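Visitor: here is my input, please return the structure:
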Amino acid sequence: MASPNKIRMPEASAIKGRGAASQVVGRFEKTVSRGEDDGWGSLYAEDDTDPIQPVQTEVRIERARTIISRNQSPDVGFSQSVNPYRGCEHGCVYCFARPSHAYLDLSPGLDFETKLSAKTNAAERLRDELAKPGYQPHPIALGINTDGWQPIEREHRISRQCLELLLETRHPLSIVTKASLIVRDIDLLAELARHDLVHVMVSVTTLDNRLSSKLEPRAAAPHTRLKNIRLLREAGVPVGALLAPIIPMITDAEIEHILEAVHEAGAMGAGHILLRLPHELKEVWREWLHLHYPERAAHVMSLIQQMRGGKDYDSRFGKRMQGEGPFAQLITQRFRKAYARLGFCGMPPLDDSHFTPPRKITPQGELF
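Guide: Coordinates of the predicted model:
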């Protein structure tokens, strides 16, 4: 009998509202179990007429010990980040962060988008770390391995608490999101913007609603993201667009159209990243590709490998974001020409000169 929250099917098939179609085994698993049908039809269901139950989202409360993650990667635009959650209910099948779930002994497949953790003390830990003697302020990327404004943020409000603290301390930050919920916090973002403390990059992968519903099933629809760009810009928030990932033979034909749409909506700048397939993500991606585009799956993977030195992925700094080879160069040239033709003004610099360390909260409270 199938266990709860498992899809009962002999082979993977697309699941409505989910990006991944199965529980891809994590690279740290010591044992792997696999069911084998004995021919009596009893492995996946006792009754063939019984409907398959959808996979439900589970949220675990986590008490973080530290909250700022630091990196020295030369090809990313930040040196420190804060992730209010683990996993992401948006279910973007291409998400480079999926393999991080393997560290939790969870699947980078369905588990990544259905078994989530909420770091409910994130703002408290962030206050402690910003208050440390000698702390040097550098822009914090709020939400990188997860979207800080994914659906569960409505209940937990962790990202908003972090915004409130960063505004209080005049600490600069950047945000990448594809969530409609980001406009809930326009009041805080507008105030941060008045002090040159925030950038918001809205991720726009495609303008095709049907494709978006397959690639990123629980994220905001493309037209909603364009609307969010417009609303943020009208509120005075520096906002740009991130074309990520660009996928050969799936989304690459839209590069110019997306840039035109986000520019018209008010985006000040834009960037692009080629599809990345680290670790288990290559299995999640191949499965999705064969389910949704079987007729072009081989061609898509051939182009990806041409841009990755003959492999599914090349993790070298300077190569992992943009790839190499003629097709990767063509994508970059098309992006640059369209960007220059449209005349994006560019994002303004962030200001870290007014940072004021917070006071640690003590049992005595504020006496003076």
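Visitor: make it CA atoms for all contacts and neighbour counts henceforth
Guide: OK.
Visitor: residue 54: neighbour count?
Guide: Counted with other CA atoms under 10 Å, the burial measure for residue 54 works out to 14 neighbours.
Visitor: name the element residue 332 belongs to?
Guide: helix 326-342 (DSSP states H and E).
Visitor: list the contacts of that helix.
Guide: The contact list for helix 326-342 (CA atoms under 8 Å, 6 or more residues apart in numbering) reads 252, 255-256, 259-260, 263, 270, 272, 303, 306-307, 322.
Visitor: ok, now stretch 308-315?
Guide: With CA under 8 Å, 6+ apart, stretch 308-315 has contacts from 276-278, 282, 301, 304-305, 320, 323-324.
Visitor: try 7 Å
Guide: Contact with stretch 308-315 is made by 276-278, 304-305, 320, 323-324, as judged by CA atoms under 7 Å, 6 or more residues apart in numbering.
Visitor: and that stretch, which residues are buried?
Guide: Across stretch 308-315, burial judged by 16 or more other CA atoms under 10 Å covers 308, 312-314.
Visitor: which residues of the stretch 201-350 of the chain fall in strands?
Guide: Here the stretch 201-350 of the chain has its strands, by DSSP state E, counting those that start in this stretch, at 239-246, 270-274.
Visitor: what about the ones you listed, which gets the closest to residue 353?
Guide: Evaluated over the strands of the stretch 201-350 of the chain, closeness to residue 353 peaks at strand 239-246, with 21.4 Å, by CA to CA.
Visitor: so where does residue 141 fall, helix or strand?
Guide: Residue 141 belongs to strand 140-142 when assigned by DSSP H and E.
Visitor: now for that strand, which elements pack on it?
Guide: strand 80-82, strand 173-177 (3 or more CA pairs under 7 Å, 6 or more residues apart in numbering; DSSP states H and E).
Visitor: which of the ones you listed is buried the deepest?
Guide: Greatest average neighbour count among those goes to strand 173-177 (a mean of 23), per mean count of other CA atoms under 10 Å.
Visitor: ok, and for the next helix or strand after it, which residues are buried?
Guide: Of the helices and strands lying after strand 173-177 in sequence (DSSP H and E), the nearest is helix 186-194. Judged by neighbour count (16+ other CA under 10 Å), helix 186-194 contains these buried residues: 186, 188-193.
Visitor: which one of those is nearest to residue 172?
Guide: residue 192 (8.1 Å).
Visitor: buried residues in stretch 221-233?
Guide: 221-222, 225-233.
Visitor: now those residues in a markdown table, with distance to residue 141?
Guide: Below are the buried residues of stretch 221-233 laid out as a markdown table (distance: CA to CA, whole Å):
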| residue | distance to residue 141 |
| --- | --- |
| 221 | 23 |
| 222 | 23 |
| 225 | 20 |
| 226 | 22 |
| 227 | 23 |
| 228 | 19 |
| 229 | 18 |
| 230 | 22 |
| 231 | 21 |
| 232 | 18 |
| 233 | 19 |
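Visitor: now the other sequence, so there's something to compare against:
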Amino acid sequence: MTTDPGKRPGLAPAFPRAERQPQHPHPQHLEAGTPLRQMPMHGRRGRGALSNQSGRFEKLAYAPVDDGWDNLEDLPPLRSCVTAESPRKILTRNTSPDIPFDRSINPYRGCEHGCVYCFARPTHAYMGLSPGLDFESRLFAKPNAAQLLEKELRAKNYSCQPIAIGTNTDPYQPIEREFRIMRQVLEVLEAYNHPVSIVTKSALVTRDIDILSAMAKRGLAKVAVSVTTLDAKLARAMEPRASTPSKRMAALEMLSAAGIPTAVMIAPVIPALNDHELEKIMTGAALAGVKAANYILLRLPLEISDLFKEWLEENAPDKAKHVLSVLRQMRGGKDYDAEWGKRMRGEGPFAWMLKRRFEIAARKHGLTRPRFELDCSQFKPPPQQGEQLSFF
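Guide: From the prediction side, this is the model:
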């Protein structure tokens, strides 16, 4: 990970908008008559995506070509580069009718977990970077997130509603161990008695049990842990730098034991690949003390469709056609349907069967607790220096 002398360790200096540069000669630069071979997809050790295709806004698209000079079998590990980002605001608003929150915080842009299916990958194209390997290796941190949040919460026209964290990229991804931005954000929320809901697939969330349990006692915090599979081998291939399934289950148990309202999020459900684990995951969550569950069907918007297909052909070639066939039957014949009310669960017979299986398992294991409602009535900015404390 890069460092910049005189600045916070681990944060590289901001770099300009990336101009995509080919790692191999562009076809038009090769001598006429030179036979071209498409480079096989080997990926990088510890990374989810197999390629670094250009984003949809780039004028040029580069394809890696095997010119016979490189050893493609032993590619070096891809190092992560973290850049400081200084946004003007930290709260993001949304009006989507099928999302149960209207504001969120993302302490980081990009995610080192490297989940190949991550629906947030296309956002990296706005930075002139690839939704592929760039998304999981060229990361952006927002070190002033807590200060920005405090400023926005003190605004006279601010109206309190629960803030969702972890909706786009994971706030507890590996680089959080060093930067601790998420913990700083939680400290602000606790001081302001502001409710928060968190989604993560990292056991690092247990580091902040002290803050979360104190907030939970006042009805101000809840946590959902995403569990995609209990198969360690599949998890390592599909979400290489996320916590192992066993550690996530242990995190659920620790959070629940600390009195924090917890839920298991089975996401994404990938038909013919991990959907058979639905009941098993819910059984494990119930044994961990969890009282609520939810699931989301695999979503493949924009560049993710090609990235996931590459991964599927490399890691599950015997299942690839069947997985995509069933998925398309749940998506109206397409790889993805973004229509509200359908994008999270799909439609058709397979979607109905998945929904019924989930409902039956939820009733069996007592995972039917209604959505835990956070308390917004306690919100109050603490007095600033020089202000008189209130007696009321």
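Visitor: TM-score for this pair?
Guide: Once superposed, the chains reach a TM-score of 0.92 (TM-score structural alignment, normalised by the length of the first structure), with 354 aligned residues with a CA RMSD of 1.9 Å.
Visitor: hmm, back to that, among the contacts of helix 326-342 of the first structure, which lie within helices?
Guide: Secondary structure from DSSP state H places 255-256, 259-260, 263, 303, 306 of the contacts of helix 326-342 of the first structure in helices.
Visitor: now for residue 133 of the second structure, how many residues are close by?
Guide: 24.
Visitor: which one in the first structure is aligned with it?
Guide: In the first structure, residue 133 of the second structure lines up with residue 110, judged by TM-score structural alignment.
Visitor: does its match touch residue 22 like I think?
Guide: Yes. The pair residue 110 of the first structure and residue 22 passes the contact test of CA atoms under 7 Å, sitting 5.8 Å apart.
Visitor: could you check how far the nearest residue to residue 177 of the second structure once chain neighbours are set aside is from residue 136 of the second structure?
Guide: Distances taken as CA to CA, 6 or more residues apart in numbering place residue 204 nearest to residue 177 of the second structure, at 7.9 Å, with adjacent residues excluded. Distance of residue 204 of the second structure to residue 136 of the second structure, computed by CA to CA, to the nearest Å: 18 Å.
Visitor: got it, and residue 235 of the second structure?
Guide: 16 Å.
Visitor: looking at the two, which is more packed in?
Guide: residue 136 (27 against 19).
Visitor: and the more buried one, what does it touch?
Guide: 110-114.
Visitor: closest one of those residues to residue 175 of the second structure?
Guide: For the contacts of residue 136 of the second structure, the nearest to residue 175 of the second structure is residue 112 (7.6 Å; CA to CA).
Visitor: once you drop chain neighbours, what's closest to the corresponding residue of the first structure for the closest one?
Guide: Using TM-score structural alignment to pair residues, one finds that residue 112 of the second structure aligns to residue 89 in the first structure. Distances taken as CA to CA, 6+ apart place residue 113 nearest to residue 89 of the first structure, at 4.5 Å, with adjacent residues excluded.
Visitor: how about residue 270 of the second structure, what's its partner in the first structure?
Guide: Using TM-score structural alignment, residue 270 of the second structure lines up with residue 247 in the first structure.
Visitor: same deal with residue 160 of the second structure?
Guide: The alignment partner of residue 160 of the second structure in the first structure, by TM-score structural alignment, is residue 137.
Visitor: run a quick neighbour tally on that match.
Guide: Other residues close to residue 137 of the first structure by other CA under 10 Å number 19.
Visitor: pull the number of nearby residues for residue 367 of the first structure.
Guide: 4.
Visitor: kindly report the same for residue 279 of the first structure.
Guide: Applying other CA under 10 Å, we find 18 residues neighbouring residue 279 of the first structure.
Visitor: show me what contacts it?
Guide: Counting by CA under 7 Å, 6+ apart, residue 279 of the first structure touches residue 99.
Visitor: returning to what we had before: taking the buried residues of stretch 221-233 of the first structure one by one, which sit in helices?
Guide: 222, 225-233.
Visitor: list the buried residues for stretch 58-72 of the second structure?
Guide: 62-67.
Visitor: with secondary structure and distance to residue 82 of the second structure added, can I get these in CSV?
Guide: Below are the buried residues of stretch 58-72 of the second structure laid out as CSV (DSSP: H, G, I helix; E, B strand; the rest coil; distance: CA to CA, whole Å):
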residue, secondary structure, distance to residue 82 of the second structure
62, coil, 24
63, coil, 25
64, coil, 25
65, strand, 28
66, strand, 30
67, coil, 32
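Visitor: picking that back up, so which bit of the second structure is the helix holding residue 332 of the first structure matched to?
Guide: With TM-score structural alignment as the criterion, helix 326-342 of the first structure aligns to 349-365.
Visitor: distance of the residue most central in space within the second structure from residue 240 of the second structure?
Guide: Centroid check for the second structure by CA atoms, centre = their mean gives residue 169 as the closest residue, at 3.7 Å. With distances taken as CA to CA, residue 169 of the second structure is found 15 Å from residue 240 of the second structure.
Visitor: closest one of the buried residues of stretch 58-72 of the second structure to residue 220 of the second structure?
Guide: Comparing those against residue 220 of the second structure with CA to CA places residue 62 closest, at 48.0 Å.
Visitor: any idea how far the closest one lies from residue 98 of the second structure?
Guide: 37 Å.
Visitor: cool, residue 343 of the second structure as well?
Guide: 9 Å.
Visitor: neighbour-wise, which of these two wins?
Guide: Ranked by neighbour count (other CA under 10 Å), residue 343 of the second structure and residue 98 place residue 343 first, with 20 against 12.
Visitor: contacting residues around that one?
Guide: Neighbouring residues of residue 343 of the second structure by CA under 7 Å, 6+ apart: residue 337.
Visitor: apply 8 Å and report the result again.
Guide: Contacts for residue 343 of the second structure (CA under 8 Å, 6+ apart) come out as 297, 299, 336-337.
Visitor: count the neighbours of the equivalent of residue 195 of the second structure over in the first structure for me.
Guide: Using TM-score structural alignment as the criterion, residue 195 of the second structure maps onto residue 172 of the first structure. By the measure other CA under 10 Å, the count of residues near residue 172 of the first structure is 26.
Visitor: quick one: contacts for the residue mapped onto residue 182 of the first structure from the second structure?
Guide: Alignment note (TM-score structural alignment): residue 182 of the first structure maps to residue 205 of the second structure. By CA under 8 Å, 6+ apart, the contact list for residue 205 of the second structure reads 172, 251.
Visitor: if I look at residue 205 of the second structure, how far off is residue 211 of the second structure?
Guide: 11 Å.
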